[in-house]
Structure formats: C-alpha cells, structure tokens
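K.L.:
Starting from these lines, generate the structure:
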Amino acid sequence: MAENEQCAQTTDDPDEPSVSRPDPAAGPPPHRSTARSLLRLWPYARPARWQLAGAVAAALVASVSVLGVPIVLRRIVDGPIAHRELAGLWAPAGVLLLLGLVEAGLFGVRRVIVARPLARVETAMRGDLYARLQRLPVSFHDRWSSGQLLSRATSDMFTMRLFLAFPLVFLIVNTMVFLTGTVLMFTLSWQLALITLVPAVPLMVLTRYFESRYAAAARLAQDQNGDLATVVEESILGIRILKAFGRHRAMAEDFTGHSRRLRTTELRKADLLANLWAVIVGLPELALGCALAVGAVQVAHDDLSAGTLVAFLSTALALRWPVESLGWLLAYANEAATATDRYFEVMDEPVPAEHPSGLAPAADRGIRFTGVRFRYPDAPADTPDLLAGVDLHVRQGETLALVGATGSGKTTLTALLPRLYETTGGSITLDGRDVRDIPREQLRRLVSVAFEEPTLFSASVRDNVLMGAPGAGSGQLAGALATAQASFVDRLPDGADTQVGEQGLSLSGGQRQRLALARAVVGDPAFLVLDDPLSALDVHTEALVERALREVLAGTTALVVAHRPSTVLLADRVALLADGRIIAVGTHQELLKSSPAYRELMSGAAASGLEAPEPAAPESAAPALDASELEGSARR
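P.N.:
Modelled structure (predicted):
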C-alpha cells in the first residue's frame, strides 16, 4: 500500500506564502472493490454496448468451437484409427480445418467490431476529463502536480480502453469456455474431471490474495509514473535554469531516483504475477498428470476407451488458456480499476457552484470589497487568514494602485475579483452587483487580467493576444499591440502570425510581458486588473508603455498591483495592504505625508533604483532572438 506523501506546493506568485498541501496521489482507497470501480466505466461504455456484446459473442463462439476438436478426435481414434479405415479420416480432418478457420475468422471479427467504438469511448472520456480540468478552481490545480494529471489523461486512459477491448471480453469468454469445458469433461469421465478440478479451491484462495496485493502495487506504480512525468515536464520547462546553474546532473539524479522507484514497483508487480502464474500453471499440470495416469489405467482395464481418454485430455489442454490467462486478466483488471479510480478522483472533484448572495445591488459604481476574508483551502488550521477583512472601493473610471510588502496578499486579492479563488468571507461587487451573482463566463468577459508572470501558449502572436477578446478584429489587435509598445511583432518572421513556441520562450521576458498586457487590454474591458505588468521592462520601454496605458486606464475601472513608484504614479489613488487589511487609502502625495508605513515602503523601492529617471536603451536592444533565430526556432 502506498504511503501518503507530502509535497510542498507554492502559489505561482512570489507575493504569496508557500503552503504545504497533501499529495492527492495517496494510494488506493481502503477496501476497494475492483468490480465496483470498473462498473463506473459503464456510462461511457454504454454507447458501445452492442459492439462489446458482438465481440463477446464472436470470441465465445470462436473459443467454444475449439471444444469441438476433442469430440472430433474421439471419433477419429475410436473410429478410423481403431478400425484401420484410413478413408474415414477425410471427413473428420475437414471438420477440424473448418473449426480452425471459424476460430481465426471470428477472432479477427472481434477486433474489427470493437476498435472504432472503443476509440470513441476513450476520446469522450479524455474530453470530459479535459473539460473538468478547465472548470475546476485554481485551488485544485495548486494541489495537483501536472504530471499526475497528464498521466491520467494519457496512460490511464489507454489502460481503460485496452481493458474494455480485451481483458473484459475474455474474462467473460474464458469463464464461459471453462464452464462449458468442465461440463464436457464430466460427460466424458466424471472421475477424471474431479481429479482435474482439485486445484480449483486453492487457486481461488490464491487469486483473492494476489488481487489485494497487486492492486496496491498497481496503484503505486501508476502514481510513481505520474511523479516521473512531473519531473520530466519540470526539467524540460526549466531547462534554461538547470543549465544556467549547472543543476542538470542534480535533476538527472532526481529523475534516476524516481525511475528506480518505479522500476522497483514494476518488478514487484512482475514477481507477484510470476508467482501466481507458476501456481496457476503448475497445479493444473500436476492434476492433469494424475488424470492421465488414472485414465491410462482405466483404458488398460477396458473401463475407458482410448478415444475418450484422448478427447478428455484434449479438452483439458484446451482449457489451459482460460486457466493460465486468469492471472494476467485479473492483473490487468486491477490495473484498469486503479486507472478508473484515478480518473474519477479528478471527475469527482466538485466544481464550485454559483451561490447568489441574495443582496440587493449597491448604489455605488466601480469595484467594492466589503469585509473580504480569504485563506487557502489547504492551509494549516492554525494559520491566520491571509486577508482578514478587506474594505476597499475603486470608483468607476478610477485607477487604484494596490501596494504592500511581499506576502501581504496583493495578488490573492486581485485573483478574487475574477473568482480564480473564492472568498472565505465578505463580498466583492462590480457596479453594485455581487460577483457571485454573475455567471463566470460573463464575469471573465467583464474583468480582464494581466499577471506579473506572463503565460503564452504554443500558438501565434495573434492567437495569444486575441485570447483576451476572441471576436476582436485586426484593428483592435493593432491597437492593443501599440498600447503595449509591442512594435517588435512587426520584425518577427511572420509578423503577428509568428509561432512563439512553448511558453513563449522564443521571446524575451519583456516581450512576453508586453504581449500579456496587450491580451488584457485588447477587448476594452470594463474592469482591468494588472498585477505589476511592467516589471520586466527597461525604464525607457516602461515609460512608453505607461504613456500609452494612461489612455486605456482613462476609459476603464482598474486595480493595479504596484511594486515600483513609477507604476504607482499611473493611479488616481493608492491603497496600502498590510496584516490582511487596507490600512491607508489616498493619493501618492497624501500617503507620503500621512502614512509612515507607506513612506517606508516607497523609500525602500526608491533606494533599490526602481525610480531612476534617466532613460535607458530601448528594450529592442536587450537580449532577444532576432528574426532569423526566431524563424529557425519556430520551424523546430
């Protein structure tokens, strides 16, 4: 049984404190029923039920036809061979050939029947999983590693589809064939049948013992595979950091450690399956040897015909595959059950429902925070609320700068506005309407966000920017790029249609940040949230962006997280956040006169050189890929 592992997760923003959260991959649930887990696949498999039934029927007829071979052999031995009538062999030989062709043809039909519908089942399940991941709150993604989610959408999905296509069919077919063959053996000789079935009881006990141990090992292996995928993903995304600090060997050691743990678990699974297989094969073979000895004695005393003995032994040998495959089929059923559990661990996560506040709309306009409290869902019980009663009003058409020390909760407060997180207490209103009363889709059209850490996708510049307003035209795109001073786009190999590559790493940090800013303003949002969006820009480019941004801010209601005094000067008013509350609100000059905490914060920022007024070289001269390098990167 896999032990619970604890992993430290941190928020994406250095502004927030790290919180230790439990790893969701904590092993199989206690007393898990394999059958109950697999039954959860039925709603997805139901559209393919007739094809599955056809596959079972085809495989069953093919497998049962093999049991006709012993009957034909009995007639051959007791007939043409016993009476030395070689001419009588042609008809039975033709029957044997026909049975072989029927078996081969039906097994081929089985594969054709289930291939396409089960591919659709897998596609539907993967689509539902992806849709669920998109709807789950950010707090869920804070707790789960991307590798664990990736393994559920890939390897686990393949395991479930393969189970429906093969092990499920043959668990049914082999059971029916075994029962049919057992009846046939009793018909041929009940004494020999009893001898052959002696191992049945110990085999059932052994398989039950095996199932519980293999289930734990299978779950552990799948979780370790997810952890390994996380290490690979982090290594690839962070390859520049690893190389820059010479930590690639340390990461390789970490990867090797995860690989060895996975190998150990897989070898443990192999040992369990090998031991089971040895017993499953050995006991029936021993029983069959005893039955052969007893049958030979009966034939010698004329109590049994030679043809009947041959038919009995042929039937017993035909049942070897249903018996020997039992271990493998049970092992795969356990792996499929574990994959199903892992899949539904995500699907069972509740999606936050809309909870109308029932409050009458307020008379004021703009953004209002009233008694807002927040703590992370997985924070320790003795941890105080990060936000402990925030009261703040951003007037309509006003730009308000939010400042505070690192870890004070500025980024968290801005994340509550578009409901990336849900408040623990209090309320947030937009133009007098509680955000909980606004459907999320509509809310996120009203509120546009630019984060300090810009995220770009493997798509063109155009697609990345217009993600903020899918229906926007080329004119709005050009206007947004102009506001963000993103003239570098014109110098890219294909202009706005240039592919920026994964995470946008073919661009400089300042270029990525300007595209993220353009994405935030392209749709002319009613409410704009900017989380220190200019931190990666040089002073000259920052001044140009601020000048253009003032025009955008004049037509919207904006909340700007500021770390630089220059960014603070974009705002009409400033709010100081400390100890989970707003402790001062006013203009920049007013707070410099009235708030010692604000003066200390600003003096620290100024001392760090962030307010230096002298112009710097344009960022286009900063390290960034030139057109030829970017074109080569895009082609790669």
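K.L.:
all contacts plus neighbour counts: C-alpha atoms, from now on.
P.N.:
Noted.
K.L.:
Which positions in stretch 284-296 come out as buried?
P.N.:
284-285, 287-288, 291-292, 295-296 (16 or more other CA atoms under 10 Å).
K.L.:
Please apply the same query to stretch 45-55.
P.N.:
When neighbours are counted by 16+ other CA under 10 Å, the buried residues of stretch 45-55 are found to be 45, 48, 51-52, 54-55.
K.L.:
Second input sequence below; structure requested for side-by-side comparison:
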Amino acid sequence: MQIRDLPYPDPGDPDVRSGPRFLLWLGRNQLRGQLKSMGWGLLHQCSIAGLPPAVGLAVQAVVDRSGSRLAWSGGLIAVLGVLISLGDTMLHRTAVTNWITAAARVQQLLARKTAELGSALTRRVAAGEVVAVSTGDVEKIGWFVEALSRFAAAAAALVLICAGLLLYLPSLGILVTVSVPLLALAVLPLLPRATRRADLQREKAGKATELASDTVAGLRVLRGIGGEELFLGRYRRASQEVREAAVHSARMWSLISAVQVLLPGLLLISLVVYGAMLARDGRIGVGQLVTVYSAATLLLFPLRHFEEIAMAYSFSRPSAQRAVRVLSLHRAARPSTVDAAPTGDLYDPVTGLMAPAGLFTAVVCGNPDEAGRLAERLGGHAQPGAGAGPDSAEGAAEREAPSVLLGGVPLDELPLDSARTAVLVQDKEPVLLSGTLGELLDVPSSGRVTAEDALTAAQCGDVLDSLAQASLATDGDPMTTRITERGRSLSGGQRQRLALARSLVTDPEALVLDEPTSAVDSHTEARVAAGIKTLRQGRTTVAFASSPLLLDLADRVVLVHRGTVVAVGGHRDLLRTEPRYRAVVTRETDEEIAAPAPGCATATIEEIEERA
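P.N.:
Below is the predicted model:
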C-alpha cells in the first residue's frame, strides 16, 4: 500500500479483543510493507557492518605495504558507502509509509465506526476521547508500526554480525556474541515501571486537559460568581501533578538510556583490553583487532532500536487499548433483511408514538433528555449494543426493546445507509462544518427540494444578507461565502436555521426535528414552523417542541409522559382537556394546574400524576 493509494477501499475488520491484538492485526495487514522496510533495513545495517572488515583490510594492507589490497579495500568502502546511503534512504521512505498507512487505516476504522453509531457513540465514549484517539493515539500507534520493521532489521543485523565475528575471529567473537543478548535484554526489568509511570503521566495530563476545557467552557459563569481563582488553583495543582508525573517518567527512561550506554561501553573496554593482550602476544593481527573493535562499536547502533521499540510499545499499547474501546462498540447484531427503504407510518412500539405518513406531528415531552432519546430512537440511532456493554443490564434491556417501525418494517433490519436515508434526525445542537454555504447545502438528497426553497422555508433571509456582506466575491454571492468552523461567525439562531435548511434539502421520507426553533424569536419561530409545514407537505415530519406557535400549526400533537404516549389531539384541545400538557406548554405552577379548567375537574398535581 502506497500513500498515493489512500484511503483504503476497505480498512478491514480489526481484532478488538485487546490493545496488543489490535497492534498485531495492524502489523499483519501491513506485512508486505513491513517486509519491504525490513529488507531495506537489512541492506543498511549489513552495509554498515561491512565497514569494519573493509577498514581492517585497509589497515592490514598498510601494515603489509600492499598497494593492490589497499586499492581494493578503498573500492569496497566506496561501494558500501553507496549501499548505506541507498539503504538508509529507502528504509526511511518505507518506514514512514508504514507509519502513515497504519495511521490512515486506524482513522478510517474510527470514522466508519463513528458513522455507524452516530450520536449513540457519545453515550459510551466522550467526544473528547474520540478526538484524542483519532489524533494523538493514532500517531503513537503509527510510530509502533513504523518502528517494528526497523527493530526487526536491527535484530537480524545483530545476529548476522555476531555470526560473522564468530567465524572471523572466534577468540573475540565469543565475547561479543555472549554479551550482545545480555545488553539487549538488560532493560527489560525496567520497562514495566517505566510503562506504569508513562500511563500515570497520560492519565493526569488527560484530567488536566479536561479541567482546562471545562473551565474555558464555563468561563462566563465563573466570572459571574467570582470563581476564577478557585478553578485557576485547581488547574495549577493539576498541572503540577502532570509535571511531577512527567519528571518521574523521564527519570525512568533516562535510566534505561543510561543502561543502554553504560553496558555497551563496558563491553568495548573489555574488548579493547582483551584484544590488546591477544595482539601483544601475536595471537591476532592489528587489522583483526581493528575489525572486531569497529564491529562491536557499530553494534551500538542496532541496540538503540531495542530501546526505541520498548518506548514505542509502551506508548502505543494504551493508545491501542483506547482505540479498541471505540472500535469494539457495535450498532446491531441483526442482519439486514430489507434492501429498499419502505414508506408509511413511523411508529415506536416502546412509547406508542405514531407519526402518520404525510402529516406534521409535534411531540411534547416534559423531560428534554427524554425527548432527545426518543428522537434518536425514531432515527434508529439508539440501537442494541450502542449504548451499553453487551453483558450489562442496560445492554440486555436495549436488546429486548423492539425497533422503531417505518411502514411496518423495523429500522434495524434495514441496511444502515437505507435507514439513514429514510429517517433523518436533526438533534438539538446541530453542527455546521466549515466551508461555503453552497458546500454546506450540497448533501445527498432526493432532488425535489432546492437549496433556495429550503433556505426560504427556514427563514434564512437575514443569514443570506449577512453572508453576502461578508463575501469576498465582487457579486456578493452568499453561496460562495465561507462559514467558519461550527458556524462561530453566526448567531445561535442563524446556525440553527441553516442546519434546518440543510435537513430540509435532503428531503427524507421521515424528518425528525428536536427543538428546531429554540434559538429564534417568536415571530421568526411562527414563520419557520409555517415554512416547514408547507415545504414538507405530504411527507412525514416529527418535531419535538413545547412552543405553542409551532404546536398550533401541527396536524396532530402527541404528549409523551414518563416514556409513554398519554394523549393525542390538537394543540388547543389538549390545552383544554389535558393538565399535564398545559403544564409543559404554558409553564404553569402546581397551584395553577390544580385550579379548575374548562372541561377538566379540579385535581391536585399528585392526583394527576397517579392517574398517569
């Protein structure tokens, strides 16, 4: 796999049983790239290993006053220099390719899982953690995959050099061959402690980052209550804990590095002393001593890869574990049985909510969280296994809950793409991606609703005027004006209406809106509600709201109380006959609810709750 071929047509089915198994799966899927990198690494390492014999031959040729052998040795050194340059260049190229392609594979897997789970993902994993996995953790995982091939090449080079020294000069080769494994394994007892300290540092850094994010998000509130110094003190303590943990971790890794320098240094000193004694006794030549000493010196370079692979694994293992936590979540275990998206009524058997085909249905819930969960259910997002562990009681309850039906067909029996096309859910806080307004509205759609019609229905006239004034084009076309990330250059009401226009353009079979007019004034709200009803004429629309202006325009209103439909009718009829509906819509107090109303006998709030 080359970088130019990215993205992968299919990133594969990862092994998510554990972090190490996931790393092993990544390595197996890049076996060709790993072997290629290892091959170039062997060429590089063996060419370096060939320098000591060539230098030794040159020294011996000078001692023996042989010009021909000196010339031959010089030519050999020149060839080895070319091979070292070639091997080093291609090793770097292939190793970095392995890094980038591995990181791209993990990012594709995370993106696919995010698209599969939708908003259900954040019920199990915080959004910040998903971002951290797809950025910093992906880089650490790629580092391990990249370092693995270079480590394998270094290990193979060590074996070849030791074998060559044994054959070339057994008296010194035995000393080197016995010492090298000890040098390579000397740091193993220190790795568990170093890993624990690194994990503790990352944990404390994550808590400090979370505290900083919460502080920035609530800065306005903190200033209002005078709590800046309190939170500043907390962040200072958290940052000091991170610093102390980082120092402890660095001390451990510096000790490992010191061992990697000290022990090879002792080997070289022993080799020089013992070799000098042999040369003095005439048992070996000067050129042979130079050759063995140079080879032992060059062994230090491959040995450094043992430290690097230990560090790479130490940092990538928890990163892989976090990636596995996200990738192990699943949407549904039921196979798809229907190919095409059906049409008809949208019905939730859990709550009894029915949204007849072609009508504008408004849903009133006293609990906003309950409304959000129900909206997700209607879109097929709250699927079995997405919100709870497979062995938990919550997960078991989700598996037993029947799916929402569209035209009598369960949504979880539809292919994911078909389910998302048939039922579109716009949540309470939709996100606007950066780009031009034209790109924002360029979404998969039926083609029956134009961008102009959607913008008109969502009452985006003032938004278009603002974008036209901010446009850099001479014609002031708002469709070519760039919208900043998350629409921060717009007000809350403008962002909400643009998101509504984007949803209207898609023209799904069933459109579910969660508080679509909560950020606009009452006059705009009435016009938006009328625009939705007109544009969606003949299409199924469900709006979760408590605004009388929107409820009065709905074809039918449904009251959901404690997870069950308790009343269905028109807005004005429910105001007269249903105290619980009136309490939510008009924000009445308990005393006002207890007062008699036309068509409703006097009752206390407790009695009303008992009747429910």
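K.L.:
ok, now how distant is the spatially most central residue of structure 1 from H258 of structure 1?
P.N.:
Central residue of structure 1 (CA atoms, centre = their mean): L149, 2.1 Å from the mean position. Applying CA to CA, to the nearest Å, the value for L149 of structure 1 to H258 of structure 1 is 17 Å.
K.L.:
try T498 of structure 1
P.N.:
Applying CA to CA, the value for T498 of structure 1 to H258 of structure 1 is 38 Å.
K.L.:
Quick one: distance of stretch 32-48 of structure 1 to the chain centre.
P.N.:
Offset of stretch 32-48 of structure 1 from its chain centre (CA atoms, centre = their mean, to the nearest Å): 20 Å.
K.L.:
repeat for stretch 245-256 of structure 2
P.N.:
How far stretch 245-256 of structure 2 lies from its chain's middle: 28 Å, per CA atoms, centre = their mean.
K.L.:
Show me what it is in contact with.
P.N.:
For stretch 245-256 of structure 2, contacts defined as CA atoms under 8 Å, 6 or more residues apart in numbering pick out 187, 190, 193-194, 197-198, 200-201, 204, 307.
K.L.:
With neighbour count and distance to A371 of structure 2 added, can I get those in JSON lines?
P.N.:
Output for the contacts of stretch 245-256 of structure 2, formatted as JSON lines (neighbours: other CA atoms under 10 Å; distance: CA to CA, whole Å):
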{"residue": "V187", "neighbour count": "20", "distance to A371 of structure 2": "57"}
{"residue": "L190", "neighbour count": "13", "distance to A371 of structure 2": "53"}
{"residue": "R193", "neighbour count": "14", "distance to A371 of structure 2": "49"}
{"residue": "A194", "neighbour count": "22", "distance to A371 of structure 2": "48"}
{"residue": "R197", "neighbour count": "21", "distance to A371 of structure 2": "44"}
{"residue": "A198", "neighbour count": "22", "distance to A371 of structure 2": "43"}
{"residue": "L200", "neighbour count": "17", "distance to A371 of structure 2": "39"}
{"residue": "Q201", "neighbour count": "20", "distance to A371 of structure 2": "40"}
{"residue": "K204", "neighbour count": "20", "distance to A371 of structure 2": "36"}
{"residue": "E307", "neighbour count": "20", "distance to A371 of structure 2": "54"}
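K.L.:
Which of the residues you listed fall in helices?
P.N.:
Mapping these onto helices (DSSP state H) picks out 193-194, 197-198, 200-201, 204, 307.
K.L.:
wait, which of the residues you listed is closest to E398 of structure 2?
P.N.:
Taking CA to CA as the measure, E398 of structure 2 sits nearest to K204 out of these, at 34.2 Å.
K.L.:
which ones are touching that closest one?
P.N.:
Neighbour list for K204 of structure 2: 238, 241-242, 245 [criterion: CA under 8 Å, 6+ apart].
K.L.:
The residue nearest to the centre of structure 1 corresponds to which position in structure 2?
P.N.:
Taking TM-score structural alignment for the superposition, L149 of structure 1 sits opposite V130 in structure 2.
K.L.:
what's in contact with the one helix or strand that match maps to?
P.N.:
In this assignment (DSSP states H and E), V130 of structure 2 forms part of helix 127-132. Applying CA under 8 Å, 6+ apart, the set of residues contacting helix 127-132 of structure 2 from outside is V326.
K.L.:
Also stretch 245-252 of structure 1?
P.N.:
235, 239, 241-242.
K.L.:
In a markdown table, list the residues you listed along with distance to S460 of structure 1 and secondary structure.
P.N.:
Listed next are the contacts of stretch 245-252 of structure 1 as a markdown table, based on distance: CA to CA, whole Å; DSSP: H, G, I helix; E, B strand; the rest coil:
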| residue | distance to S460 of structure 1 | secondary structure |
| --- | --- | --- |
| S235 | 24 | helix |
| I239 | 23 | helix |
| I241 | 25 | helix |
| L242 | 27 | helix |
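K.L.:
which one of these sits closest to T587 of structure 1?
P.N.:
Nearest to T587 of structure 1 among the contacts of stretch 245-252 of structure 1, with distances taken as CA to CA, is I241, at 40.3 Å.
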